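*Asks:* Fold the following for me, if possible:
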Amino acid sequence: MIFPPSSMQPRVFGLPPGVDFPQRLVDGLLARLQGQPPEALARVTIYLNTARIRRRVQQEFAKRGASFLPKLPLIGDLAGDPLLTGIEPTLSSLGRRLELAVLIERLLVADPTLAPRSALFDLADSLAGLMDEMRSEGISPEALASLDVSGHSAHWGRAQRFIALAEGFFAHDARPDGEARQRLAVQRQIARWQALPPEAPVLLAGSTGSRGTTALMMQAVAQLPQGAVVLPGFDFDMPEALWTGMQDALVHEAHPQFRLAGLLHALEMRKGDVGLWTEDIPADSARNHLISLALRPAPVTDQWISDGPALGDLIAATKGLTLIEAPSPRAEAAAVALALREAVEQGLSASLVSNDRNLTRRVAALLDRWGIRPDDSAGQPLQQTAPGRFLRLVAGAMAAPLTLDRLLALLKHPLTHSGTGRGPHLRLTREVELHLRKRGPAFPDASFVRDWSSAFAAKKNDPDALAWGLAVAAFLETAATTHRAPLPQLVTAHLGLAKQLARGIDPTGSGRLWEKETGEKALEVMHKLRAEAPEGLVLSAMDYPPLLAAILSKEEARSAVLTDERVQILGVQEARIQGAGLVILGGLTEGAWPETPASDPWLNRRLRRDAGLLLPERKVGLSAHDFQIAVAGPKVILTRALRDAEAETVASRWLNRLVNLLSGLPATHGPEALAAMQARGQHYLKLAEALDAPLPGLPPARRPSPRPPLKARPRKLSITQIERLVTNPYDIYVEEVLRLRALNPLRPEADFRLRGEVVHQVLEDFLRISPLPQDPEAAADLLLQITERVLEAEVPWPVARADWLARMRRIALPFATATLRRDSHPVLLETKAALHLKGPDFTLTGKPDRIDVLPDGNLHVIDYKTGEPPSEPEMKQHRKQLHLAAVMALGGAFGDLGPRVATRITYQSMKPGLKERGAELTEPAIDQLREELEALLSTYLDPATGFTAQRAAVASAWEGDFDHLSRLGEWSIADAAEPEDLGDQE
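*Replies:* All right, here's what the predicted structure looks like:
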């Protein structure tokens, strides 16, 4: 017995924010057992809400020496007690969702307008969540069916059609799921207590009663003869009037104490009836008063004016608070990591409490550089582990033709060919990547891999290539033949494919796919999925990947690695159990803490209230309660990033309230207190800035101007390269001296470059037809036929083919008409030529799109552009491609044409309007161009001339291929170039 028999019931105690809850829970219990025999402790039962708080309580008992332990069941353990719920097996959470998915899939087949098929599992998951909530709150399907939705949009009427699917799961003979068993177990346990109240003490500690089933049990425990509820983070500073006034969920649900107030209201208790479990004072009572006032419900924030001056000196109340307002997420993570490292060096235990998993991952990565591995309570999402990513990639290969980048992602994954042939696999993967990025195709399939490996094996005499190609091709063939099937068959096919790719050329096994903790967890989840998958859920290969991703995203994997117990990374709901010397509340921005409530596809806020369900703000209120507990620690750092990757962020509403309250209390030194908090935060930001600063004495790169020796300088360039020699000689240095070539994009796309190649191919094929139909419409039809043929052969993207064909339709007739009316006729199309310049001993090459002969025998050089033709100033300054073609023509470079004068050059845009720009040339003008060209080439054949980067400022819509090699960004075009002699100048 720990409570006097005459004490008033019900019995509710609280511990204020700022105390170590597990420690004080144990202290209070032992104090009440003082003087009783040791075995009295073994008769005590303490119901706890999480396994983590149970571990902390066990540790606290262990610190006090050898003794008996109380019984420490979890509230959720009741559902597994066969004496309370029977021996009928429970339907798993996954099984319930898959059963719902069957019904939803049939509904979507009947009416595809209800939702996209990709949302199938998400709809099943959210509907199962609604069912869990209905069971927890004791709401029947009839209550939802009777809701009046006549005054709402038609969407809510359609939602009722989905909700009706859940009615069968509430039947008395339906197989129970976990939430149903929990509700049943709690109800039967309460009935037992009412029939035969236990004489031994029963406590329920650490829960706020946020779910109906738990709140029901808390009410029952509080009314037992030796029962009591111990509430975490109870705000003893909030006035009684506010406690009694918090009853409207629509107004007060987001307040941190709303759930606790609801429990008191259900027990017909007042704030004054709640006792202190221990007499220990919180870490900082003045700060608790400040936070309590800052978090008062929105309708009464006018009390800041009346009650604020009573807080006293705010500099003293905030001496343990630090505010870090970082310019970026990276800076925030660096500042947090440095603060955690400092705590470790000072011998303090430290906790990072945050909802922002990006922040926690960054912090963990930064701590690793100092050998600090924090204990992360959340583990790692299974879909982000190596096996999880591998399984998702393989599922994607079943769903659609593989693009180049997705094939390479599969081949380069560390689990692919992870058996005995990993070394040759990596080597051959690099070889096939170079081939694909240079020549394609955009959608490599089994036949391509087989043909390439066979050719490569013969060319390089590589004994590994053929077996490797056959293994990869076999995987691709099998993946491509996956069709619509029941989910168990899809899972079986998926597992077979995953093992096939993982083992590679080995005849058996699965490589290293299922090794270590993450592999074992992935295998467990996949086997569970196959066991639970209903035959009635028939999916296509396209439907399977999003369902798999949704399932993997809900699983966590933890690796058995040695962590530093002094540093913990906790979720916000675990803030109530921490007792660290330093607490960092990270990611305090709206949308992260508190998280934005997920949109409910079933019921809006008012319908939820009418049905008796929880409002979306419930999670906001719970997060607010966690914030109030965590911010009351002995030493606290509040952090946020002022910007994310996209825009400025909005401070968390609780941080915003605290800042506004401090700013509005100058009489009690609020602004000075806030400035001091920010100044302490600046200390860590400066350390973070120094951490990322360049090493001392390491100057930025200078604008390069390499001077290779004469023998290494190019003696042959094309007319398009000459243009870049004028504007950016560094590109020519990289291509012709270093012999480097830019790789094509990892994912081929229907970009401007491919469109230009296609248009040129179409026009070349069209103009080679002789004679052309003299009817413009017939010629236009012919042009479109050629376009369709070339597009089919060269462009594997249906949308791009349709778009480009439509573009050609708009200009086909005008182009055909202009071609037939032109006063010249083509004599050369896309013909390579070369002209040797004796003066500088240099060869100029070129392949003009089209050269026509004019009636007077002179030439007309034409170049087709898919974009805008160059302007006249550009042609005068550096766009000399056709000018140089005229130089080649006069020099007799084009074979049988002999030396001829190109009196006309034209750039023609292949866009509506067929805009043309060009120039008229004379033989003296061409001779002058040749002299200027020879002078330019002679200059760059002089060892004293450097190939300067960005020699001329030319506007461009995209980055240059070699700008990163020149370190553009560390220097600007206004900086002077720095010549550098390379190699043996002799």
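
*Asks:* drop to CA atoms for contacts and neighbour counts, all remaining ones
*Replies:* Fine.

*Asks:* Okay, and the residue of the chain most remote from its centre sits in which element?
*Replies:* What lies farthest from the middle of the chain is residue 856; by Cα atoms, centre = their mean that is 65.3 Å. Using DSSP states H and E, residue 856 sits in no helix or strand.

*Asks:* cool, residue 813 as well?
*Replies:* Going by DSSP H and E, residue 813 is in helix 798-821.

*Asks:* what's the spacing between that helix and its chain's center?
*Replies:* 41 Å (Cα atoms, centre = their mean, to the nearest Å).

*Asks:* Show me the strands in the stretch 651-800 of the chain, by range?
*Replies:* 703-707, 716-718 (DSSP state E, counting those that start in this stretch).

*Asks:* Out of those strands, which gets nearest to residue 452?
*Replies:* Among these, strand 716-718 comes nearest to residue 452, with 31.3 Å by Cα to Cα.

*Asks:* packing partners for the closest one?
*Replies:* If contacts are counted by 3 or more Cα pairs under 8 Å, 6 or more residues apart in numbering; DSSP states H and E, strand 716-718 sits against strand 842-846.

*Asks:* Could you check the strand it packs on and say which residues are buried?
*Replies:* 842, 844, 845, 846 (16 or more other Cα atoms under 10 Å).

*Asks:* Which pair of these spans the longest distance?
*Replies:* 842 and 846 (13.5 Å).

*Asks:* residue ranges of the strands in the stretch 101-250 of the chain, please?
*Replies:* 202-205, 227-231.

*Asks:* now the longest one, how far from the centre of its chain.
*Replies:* Per Cα atoms, centre = their mean, the displacement of strand 227-231 from the mean C-alpha position of its chain is 42 Å.

*Asks:* Packing partners of that strand?
*Replies:* strand 12-14, strand 202-205, helix 212-222.

*Asks:* Identify whichever of the strands of the stretch 651-800 of the chain lies nearest to residue 125.
*Replies:* Within the strands of the stretch 651-800 of the chain, the stretch nearest residue 125 is strand 703-707; the backing value is 57.0 Å (Cα to Cα).

*Asks:* Proceed likewise with the subsequent sequence, for comparison:
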Amino acid sequence: MRRSLYSIAPDAPFLKVLASRILDGTLAPDWPREGPFWLSDITIYLPTKRARLALIDIFLERLGGAALLPNIYTLGESDEVENAFFAEPDLTATNPVSKTERTLFLARLIEGWAHTAEKAQQVGFASPPSAAEILAMAQSLGQLLDDFLTEEIDYHQLSQLVPEELAENWQQSLNFIKIVTDNWPPYLEERGLQEVATVRREKFALAQQTLKMRYGDKPVIAAGSTGSVPANARFLKEISALPNGALVLPGFDTSMSVEDYSFLLEPNNKAHAHPQYGMALLLRRLNAGPADVQELAPVQQGRAEILHQALATAENTAQWHAQREKLSDQLETATDQLSLLAMPNEAMESRAIALATREALANNKSVGIIAPDRDQARQIIAELHRFDISVDDSAGVPLNQSPAGRLVRQLLQLVQSEFSAIDLVGLLLHSSVCFGRARSEISALREVLDLSILRGMRGKPGVAGLRKAVQAAFENPEPRQRPLSEDEAAALIALFDDMEHMLAPLIEAFASGKPSLLDIARAMPTLADKVIHDDQGKPHHPHGFDQLSDWLTELAAGSIELSQIDSAQFVSAMALLMSPVSVRPLEQARHDVQIWGRVEARLQSVDLIILAGLNEGVWPEDADPGPWMSRGMKLAVGLEPPERKVGLAAHDFLLALNAPQVVLSYAQRRGTSPADPSRFLKRLLAFVGKACEETLIARTAHIKAWTTQIDAVKQVSPAERPTPRPPADLRPRRLSITEIETLLRDPYAIYAKHVLRLKPLDPLGAPPDFAERGNLIHDVLGDFIADGHDCAAPDAHDQLMALAQKAYERLADVADRRDIWLKRFEAIATAFLAHETTQNLHIAVRNAEIRGQASLEIAGVPFTLHGRADRVDQTDAGKVEIVDFKTGGVPAKKDMENFMAPQLPMAGLIARQGGFEELERADSAAFRYIKLAHGPDTLSLTNFPSKLEADDWVDQYWERFSRFAELMLLRDDVAMVAQLNPKPEQRFEGAYDHLARAKEWAPEGEDE
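*Replies:* Presented below is the predicted three-dimensional model:
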């Protein structure tokens, strides 16, 4: 057995065992352990910086801080892992190319490939890809280039592929990859740059060459690395050849037979997905076998043997029964501290993990949560906040999701949307945005903007439009707007002036329709710095601002521009470019609970490990070869197949089960689809058997119960129907003609509006709905009549459509919907003019959108009725016809007859009193509803029932309403009940239904 090869079993705490074996002389046994400095002569290489810091803590704890520690360095295995330990002068000339520059170069090639018209059929795109799609393709292509460099496969190996043997899509892809490999290396040479993977390989090569010279006979230990990268493997081989060199493999199966070892290395067996595959390759490079590896961990409770069997090759699963019998004595002990959480969905899984964490912390245990899915990690963090447990995702967040990245995205989105309401409020809510003002002033102005200007505002107003909106709100506010003072108006105008000045480079760039990526990158650092400075000149740097500044500098230093990024795609393209940059937490929130990705979790040890998201597609991730080369193509050129990712995930799963207590967790549904448990979990459960599985599940029964109980209440007491009884003198004495029906059907809504004086807020930047469509139609038809146009004129249709074009311009931000609605209005316009010129011949004067009011009495108490009528037409006989245009539903005949459709008769009452502007007193001749729609029946007419004359309807409605109003408005003891007479067919929610909590008590279904 070689003394340079060791392993630490997967069920043992790797770093603690490593420290113990260094201190007790098992590792580097020939090195004298005398004097105070002997430990400082030892050098240790670990795969991650996190592992390095943890090992330092372990040594400090063991030695009490009274000795010099070993030299501990990190040994990078991938771009995701903390990298490098070299400072040799020979490497100072290296100039690695940034990922951003490479992505842009590749994107420009893809852009030309995809948008060349004569190559449209050859390229095979169904439609030209967007800028974001091009950048995503460029990032995946960059990963393929990394694979070639990392695995040290020459690009010329692509010539080994015979295009005629490939499907047409792979032929096209291969042709393009060859274009890339012909152009990318010369570009690097011209710029004096190197690939990051090339720089890393050179570092390893230099380190390998100087190992003997630097360390001589001193002990050198490389621990925790599997040598999955060829350059790394050569470096490890050189360490193992040193006089006092040693390799400590993580979780190697020292019980593996020679046959099993040979099986893993046989290419035809396709064993890349096996957790021992990478270490088997390393042993072959070292000319060693399983028998040469010595186990360092003390004998555990059998968990390692069970894990190795559960993750055995498919051929060895036939021996499971015999192996289970052999390990039956250890099975219960080995799984005694394992438990299983199977939750219905991701949200419930995250909640259960938070509860399990809280339980462990209450028992003074340290907790590590391994969550490969970063979205789930954020869910778990949010759930932990329930218990005032603050924890950061140690894997960090992408730059585009950090506060600094969000600031850039919000600035770009604001300018791209021409200062739309939602984007403006969103930017001002950002805690770093100051625009030369105190944050408190920005917050106050944002609230004024929200309530006085932006509610209901939509479209692309730009800064000029915002100024006009402020001026209009100050001089002539809408009824539902909060009043605006002169000082507030001035402060808002000043804010808009400063915003326009500071954001001028962005506004100018987006005005062209094709913003320049490089120009914006060069302008953004100065621009963002101005935005975050307050009135005292103090910057409010958001987290990630340093990384953002470095990234923008890197982007601006390049010379590659993309031509196909238009304004609408720019924000998503910028976010995609930022995504590879990671922003780490400023500091660890607490040390007793941490959330890791799989890479961060390597070699870590805590009291309780929770493996979150043990689902297929998450752990392991999908073995996707990518869009550029198929699995067969990769194997043909010597690249590792995509199943290698599965093998790495299997090894991470193996090492993650090293804690004294382990919780295995998965969701039965992810998103909207059913989800399968991870294959690793399935194999483990299949090996231990059904009875053991049920025991593992039973151990988390209390956690499951807590997830449902935490938000449960012992007794559900739904709200009762509100029955407020305000004093009679507070009840309204003035109502509009539309509020009459509201009082009849829902007195509570009148109470909320007139007694409580609550006004519904319009949505912020809401998309146009059918109510707005109806208002537009009413406005256009009303303006046409009010402007005195002749319905019989030859150009009447053109004049009507011109008014419609002007009115519908406020839908500029939804041009498609505007055009559709205009087309539909054209049919309404034709039907409207035909109706007016063929069926309304008895009309002498048309009056549109006319306001009026009548002073009345109810039981001797003054009462004012007011409102606006769509049309009050004067007939040749001296009476009036009152018309209401409906884009929605027309009242049912039974509602008219049952006195539940009072709008037109109440308008008739105002006409009888002579209350309409510029109209003499007149009796009503008819009440009509005109339904306006698109379709076969564009315009349909509905008259009030003929069983009474129009004036008789007025008398009957007023008599019945006045009796009802006497009860509801003039008496203290009568409750203003919610939904007293609701419309059974009404499908939309009333403005005050949420205040009345109607969904808790209102009956469901028309029968009720």
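
*Asks:* Dump the buried residues of strand 842-846 of structure 1 to TSV, plus distance to residue 199 of structure 1.
*Replies:* Converted to TSV, the buried residues of strand 842-846 of structure 1 look like this (distance: Cα to Cα, whole Å):
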residue	distance to residue 199 of structure 1
842	105
844	103
845	101
846	100
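
*Asks:* out of the residues you listed, which one sits closest to residue 122 of structure 1?
*Replies:* So of the buried residues of strand 842-846 of structure 1, ranked by how close each gets to residue 122 of structure 1 (Cα to Cα), first place is residue 846, at 57.9 Å.

*Asks:* can you tell me how far the equivalent of the closest one over in structure 2 sits from residue 916 of structure 2?
*Replies:* In structure 2, the residue matched to residue 846 of structure 1 (TM-score structural alignment) is residue 867. Residue 867 of structure 2 sits at a distance of 9 Å from residue 916 of structure 2 (criterion: Cα to Cα, to the nearest Å).

*Asks:* got any residues that touch both of the two?
*Replies:* Contact criterion Cα atoms under 8 Å, 6 or more residues apart in numbering; residues shared by residue 867 of structure 2 and residue 916: 851, 852, 853.

*Asks:* count of residues packed around the residue nearest to the second one when sequence neighbours are not counted?
*Replies:* If the residues on either side of it in the chain are set aside, residue 852 of structure 2 comes closest to residue 916, at 3.9 Å by Cα to Cα, 6 or more residues apart in numbering. The number of residues packed near residue 916 of structure 2 is 25, by other Cα atoms under 10 Å.

*Asks:* now do residue 90 of structure 1
*Replies:* When neighbours are counted by other Cα under 10 Å, residue 90 of structure 1 registers 17.

*Asks:* Compare the helices and strands packed on strand 227-231 of structure 1 and give me the one nearest residue 104 of structure 1.
*Replies:* Nearest of these (Cα to Cα): helix 212-222, 27.4 Å.

*Asks:* for that closest one, the distance to its chain's centre please.
*Replies:* So, by Cα atoms, centre = their mean, the centroid of helix 212-222 of structure 1 is 39 Å from its chain's centroid.

*Asks:* How about stretch 199-213 of structure 1?
*Replies:* So, by Cα atoms, centre = their mean, the centroid of stretch 199-213 of structure 1 is 38 Å from its chain's centroid.

*Asks:* What are the buried residues along that stretch?
*Replies:* For stretch 199-213 of structure 1, by 16+ other Cα under 10 Å, it's 200-213.

*Asks:* what does stretch 45-60 of structure 2 give?
*Replies:* Neighbour-count burial for stretch 45-60 of structure 2 [16+ other Cα under 10 Å]: 45-52, 54-56, 58-59.

*Asks:* Which of those fall in helices?
*Replies:* 49, 50, 51, 52, 54, 55, 56, 58, 59 (DSSP state H).

*Asks:* what's the counterpart of the third one in structure 1?
*Replies:* The one in question is residue 51 of structure 2. The pairwise alignment with structure 1 assigns residue 51 of structure 2 to residue 53, based on TM-score structural alignment.

*Asks:* Looks like its match contacts residue 577 (just checking).
*Replies:* Yes: assessed by Cα atoms under 8 Å, residue 53 of structure 1 is found in contact with residue 577 at 6.0 Å.

*Asks:* okay, and the common contacts of these two?
*Replies:* With Cα under 8 Å, 6+ apart as the test, residue 53 of structure 1 and residue 577 both reach residue 22.

*Asks:* Check the strands of the stretch 651-800 of structure 1 for me and report the most buried one.
*Replies:* Among those, strand 703-707 has the highest mean neighbour count (mean count of other Cα atoms under 10 Å), at a mean of 23.

*Asks:* so which helix or strand takes in the residue minimising distance to the centre of structure 2?
*Replies:* Centroid check for structure 2 by Cα atoms, centre = their mean gives residue 375 as the closest residue, at 8.3 Å. Using DSSP H and E, residue 375 of structure 2 falls within helix 374-384.

*Asks:* Please apply the same query to residue 535 of structure 2.
*Replies:* Residue 535 of structure 2 belongs to no helix or strand when assigned by DSSP H and E.

*Asks:* Present the strands of the stretch 101-250 of structure 1 as TSV; the columns should include distance to residue 772 of structure 1.
*Replies:* Compiled in TSV, the strands of the stretch 101-250 of structure 1 are given as follows (distance: least, Cα to Cα, whole Å):
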stretch	distance to residue 772 of structure 1
strand 202-205	91
strand 227-231	90
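
*Asks:* Of those, which is nearest residue 646 of structure 1?
*Replies:* strand 227-231 (40.6 Å).

*Asks:* got the buried residues for stretch 574-594 of structure 2?
*Replies:* 574-579, 581-585, 593-594.

*Asks:* These in helices, which ones?
*Replies:* Reading helices off the buried residues of stretch 574-594 of structure 2 with DSSP H, I get 574, 575, 576, 577, 578.
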